[in-house]
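Peer 1: this one's sequence-less:
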């Protein structure tokens, strides 16, 4: 019973955006379940999935996260007939971890399995179908397969809008990726339009939440590209503050956007401070675009300050 209570409390904390507290609950629940449940019990897999998902947001070691998710998938595959939806969700989580390791082929296999399941059960769970389409759209976008990404994301939005309406928070991920895709294609009006919609739909999320923080940051970056610097600064500062309250200080995308804004205003001391904080997030992969940007901005700020003596 104690493990069940800890899991319930953990899910409440996670849904309200208190991820560090949620993680502590799930970590306490896991050894209790391991003592009392069978090794292939689906309830054990649920806790493992929760630890894997939250751990990604909290930037826990990828090896630890993969161990959680791989174990969950292995358990649920033994119960595929009765736990199909849970298995699809676990595969989605493991696919996300593979993406962080640049194992795109492995991730795509899992995502396509999830999509096949979701299409078979679309009448019962259109949200899962939207999630599967959105994940494949995001993967195609990151691989620079932009036409493929647009097809997946357009279907994702259509599926979710028809079920939940155009202002539902369920559209969050697809709108965010559509905004990124539009930016990559140099379509600023579309970038702004999708970022504005994403910010609007996440207003329904109560309190501090990573989804809400991301939407503020994305709209802040869109406003920066529009030259609306005051609005951009306000949004980016709100996003950074929310990330910090969530225990996710120095979010890379937000920090890089604000550093670009400070660079434009010749506020080089601020650029250095932001870059030093943001670059702590680049240890896992310094080739990320925002990591390269922060490195360049930091060097330029150092040179400018040196010239001033």
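Peer 2: Yep, it's here. Keep in mind that this is a model prediction, so the values were computed, not measured.
Peer 1: from here on, contacts and neighbour counts on C-alpha atoms
Peer 2: OK.
Peer 1: In space, what's closest to residue 21 - neighbours in sequence excluded?
Peer 2: residue 13 (6.6 Å; Cα to Cα, 6 or more residues apart in numbering).
Peer 1: ok, second structure coming up, stack it against the first:
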């Protein structure tokens, strides 16, 4: 089945972030869809899947939308004929839900994908593992941390067994699990997990690739919180070097600026820290960053408080706390730290002589 081969090529290109191959797959899928004209529904569905995955790789989600819609239509019509096909296509519906409908719908779709793949394939099949970690990603977005951790741990183990311990997906999902630990203030676990993620991703992409930046900056963050300044600074230096590339996403650059600002503040370089925070804040605002934007406000407030600018710090904290509670939840480490700082500063103001 040629279209299924195309879908597999699109998946391989996505795993390798190979946009050249994605462009080639997109051209082939378009030609095949034109030739089929809807005559072979299963072949057409695989061709739509290849096109949708290629467009996702190329960061063109609006163009992928019609393909996802057609996959959903064909998937429903073909269920009784081929349950295995139905299960395979369910993973693409999870991607679509995450892109278009938000985490609540994505969780519902991912639960269905896990159940379908377990029934049609087995518990240890690669697509079942992918469904498990897709569910974990959506649960993380919904701040359902305990369940997300369970699915990450099981899904990553299954990915190791089916795709190999050095596969890109293992590194990416380890990075996401490390972020979960970072959010919850479990810094030793975050450091171990993110160190492993970096090792896997460096083996896939090389040590100088921009895709290492999220795990690298999160590791620097976790190390700083744990008091390991050597690792925090080393990761920040490496990340700064990688972020200078022309093809680096602005969102990645903002993470590096944010981390440098925190380290500058720790080292007493207040003006430099404020400049880094301002640069990162501008990018976070454009990206509508739900976690890092509010977290930065909390870190900026802490930096202001460290030099006695209490009124300015208190002015920032309500927005930081509100954003953190909505973005990562009341139990998250940064939310709790921002609330503690607010209470401490308010008490200091109340106790000050008038």
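Peer 2: Everything's here; your move. In this text, all values refer to a predicted model and were calculated from it rather than measured experimentally.
Peer 1: I'd like to know which elements the one helix or strand the residue nearest to residue 21 of the first structure maps to is packed against.
Peer 2: Per DSSP states H and E, residue 13 of the first structure falls inside helix 2-15. Using 3 or more Cα pairs under 8 Å, 6 or more residues apart in numbering; DSSP states H and E, the elements in contact with helix 2-15 of the first structure are helix 19-36.
Peer 1: returning to that earlier point: orientation of the helix holding residue 13 of the first structure relative to helix 19-36 in degrees?
Peer 2: Counting by axes from the mean of the first three to the mean of the last three Cα atoms, to 10 degrees, helix 2-15 of the first structure points 160 degrees away from the direction of helix 19-36.
Peer 1: sorry, back to before: for the residue nearest to residue 21 of the first structure, list the residues it contacts.
Peer 2: 19, 21-22 (Cα atoms under 8 Å, 6 or more residues apart in numbering).
Peer 1: any chance of the residues you listed in CSV, with distance to residue 214 of the first structure too?
Peer 2: Conversion of the contacts of residue 13 of the first structure to CSV gives the following (distance: Cα to Cα, whole Å):
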residue, distance to residue 214 of the first structure
19, 15
21, 20
22, 20
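Peer 1: Of those residues, keep whichever come out buried.
Peer 2: Burial by neighbour count, 16 or more other Cα atoms under 10 Å: within these this picks out 19, 21-22.
Peer 1: ok, those vs residue 45 of the first structure, which is closest?
Peer 2: Closest to residue 45 of the first structure out of those is residue 22 (16.3 Å), distances taken as Cα to Cα.
Peer 1: correct me, but the closest one touches residue 11?
Peer 2: Yes: with contacts counted by Cα atoms under 8 Å, residue 22 of the first structure reaches residue 11, the gap being 6.6 Å.
Peer 1: all helices for the stretch 51-200 of the first structure, in order.
Peer 2: Ranges of helices in the stretch 51-200 of the first structure, per DSSP state H, counting those that start in this stretch, are 62-77, 84-100, 104-120, 126-142, 146-164, 172-184, 188-201.
Peer 1: Tell me roughly how far stretch 169-179 of the second structure lies from the first structure on average.
Peer 2: Its aligned residues in the first structure lie a mean 3.7 Å from stretch 169-179 of the second structure after superposition (mean Cα distance after the TM-score superposition for the first structure).
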